[in-house]
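In: Need a 3D model of the following:
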Amino acid sequence: MVGTSAEFDTLLELCQEQHRRIVLAVLASEKRSLTVNDLTKTIIKHNHHTPLREISSEESRRIRLELHHVHIPKLADQSLVEYDQERKLVEPTSRLDQLQPQLSAIIDADPVLDPLVAL
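Out: All right, here's what the predicted structure looks like:
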């Protein structure tokens, strides 16, 4: 559970970007480690509403690089995930479990995300 106003503000800031909301929702729902490649495919499916075979390799690469260099490090900095950069493996933390009620409310309020992403 979010304990302070500053923690809640941090959570809201992290959730401002839709790709991070998708990553958080999927990790919280799956409760297991996922690869950056798995997360890229999930973002393509739920954010771009495009079958994987129809998205350009350039767009897929851009999403994967943004995850690796921007989004996952931001989540790791706040201890919501652990990131093994060598194996490109993202693991949810117990802190993510603690924040699940607040995350659910934020993610459920996103009118663009498919219901399958919701926690």
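In: From now on I want contacts and neighbour counts done on CA atoms only, so please keep to that.
Out: Fine.
In: Please, where are all the strands along the protein?
Out: With DSSP state E as the criterion, the chain has strands at 34-35, 81-84, 89-92.
In: here's the other one to compare against:
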Amino acid sequence: MDGAPRPRSSGGGDALARSSIIGDLRQRRVLSLLLDRSPLTERELAVRLLARERGLAPAAVSETDLDPVQTDLRHRCLPQLEAVGWIDRCPDGVVLDERPTFESVTPSPPDLRTPEDPAWDAIGALLARPYRADVVTLLANRDRDTTVADLVTALRERHTASALPEDDRSLRISLHHVDLPKLASTGLVAYDASARTATPTPRLTAFVDRIDLDN
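Out: This next block holds a predicted model:
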């Protein structure tokens, strides 16, 4: 994990929306189903989604159980996916308009056909603010506690592209209140808020190696 840091984009205006989608297991399952077969009518998509969630054959799905899934698709899932440009509507149903890509944080994500893969939750956290990928990489290369102040210094030295908060104070606040707690919630780091120190977890090294994060 000693390669030179690669430039990262800021993720654009859709970064938070895409992060929310990838962090949502149902949304990942919708994308997975559309990768396997597209177009699907809204009802066909709801049937296949419910069947996958409950481990059933599509023919075993009941109409009573299907109604809330169709409602969630119609009013939440599909509008969100359409807003970020990942799906479109056609006369035959819902189609995958743009295959999701994740170059802003990793060149080697898991296969979207395995939406239950726990690595997706971590990738969702990185998508919201792509500089978190640099935070993760920096911590993975250390076997000790790292202070927020040290992370600020290291990020300023490392960064060549993706947007950081403009001044060091704003970056410290963001790391302390938002970024490190979020990364801790995914199990990648342990964060001691009182001491303002972050520590890599065993999961972190495996995650960085697996998705080729440090290239």
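In: Can you pull the TM-score for these?
Out: Both chains were compared after superposition, and using TM-score structural alignment, normalised by the length of structure 1 their TM-score is 0.70; 97 aligned residues with a CA RMSD of 2.1 Å.
In: ok, back up a step: with mean neighbour count and distance to Cys15 of structure 1 as extra columns, can I get the strands of structure 1 in JSON lines?
Out: Supplementary listing: the strands of structure 1 in JSON lines, determined by neighbours: other CA atoms under 10 Å; distance: least, CA to CA, whole Å:
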{"stretch": "strand 34-35", "mean neighbour count": "17", "distance to Cys15 of structure 1": "19"}
{"stretch": "strand 81-84", "mean neighbour count": "19", "distance to Cys15 of structure 1": "14"}
{"stretch": "strand 89-92", "mean neighbour count": "21", "distance to Cys15 of structure 1": "16"}
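In: for those, which one sits closest to Glu58 of structure 1?
Out: Minimum separation from Glu58 of structure 1 across those (CA to CA) falls at strand 34-35, 18.8 Å.
In: what range in structure 2 does the closest one sit on?
Out: Strand 34-35 of structure 1 falls opposite residues 146-147 of structure 2 when the two are matched by TM-score structural alignment.
In: quick one: Ala76 of structure 1 from Glu59 of structure 1, how far?
Out: With the distance defined as CA to CA, to the nearest Å, Ala76 of structure 1 ends up 24 Å from Glu59 of structure 1.
In: which one of the two has more residues nearby?
Out: More neighbours sit around Ala76 than around the other of Ala76 of structure 1 and Glu59, counting by other CA atoms under 10 Å; the figures are 16 against 11.
In: Give the equivalent position in structure 2 for the more buried one.
Out: Ala76 of structure 1 maps onto Ala184 in structure 2, by TM-score structural alignment.
In: What's the separation between that match and Asp214 of structure 2?
Out: 19 Å.
In: Need the residue closest to the centroid of structure 1.
Out: The centre of structure 1 sits closest to Val23, judged by CA atoms, centre = their mean, with a distance of 1.5 Å.
In: Tell me how far the closest residue in space to that residue that isn't next to it in sequence lies from Asp9 of structure 1.
Out: In space, and not counting its chain neighbours, Val23 of structure 1 is closest to Leu39: 6.4 Å by CA to CA, 6 or more residues apart in numbering. Going from Leu39 of structure 1 to Asp9 of structure 1 by CA to CA gives 25 Å.
In: So for the two, which residue has more residues nearby?
Out: The residue with the greater number of neighbours, taking Leu39 of structure 1 and Asp9 and applying other CA under 10 Å, is Leu39; the counts read 23 against 12.
In: Tell me who's in contact with the closest residue to Leu27 of structure 1 other than its chain neighbours.
Out: In space, Leu27 of structure 1 comes closest to Pro92 once its chain neighbours are excluded; the distance is 5.9 Å by CA to CA, 6+ apart. When contacts are counted by CA atoms under 8 Å, 6 or more residues apart in numbering, Pro92 of structure 1 is found next to 27-28, 31-33, 80-82.
In: between these, which is nearest Cys15 of structure 1?
Out: Proximity of the contacts of Pro92 of structure 1 to Cys15 of structure 1 (CA to CA) peaks at Leu80, which lies at 12.0 Å.
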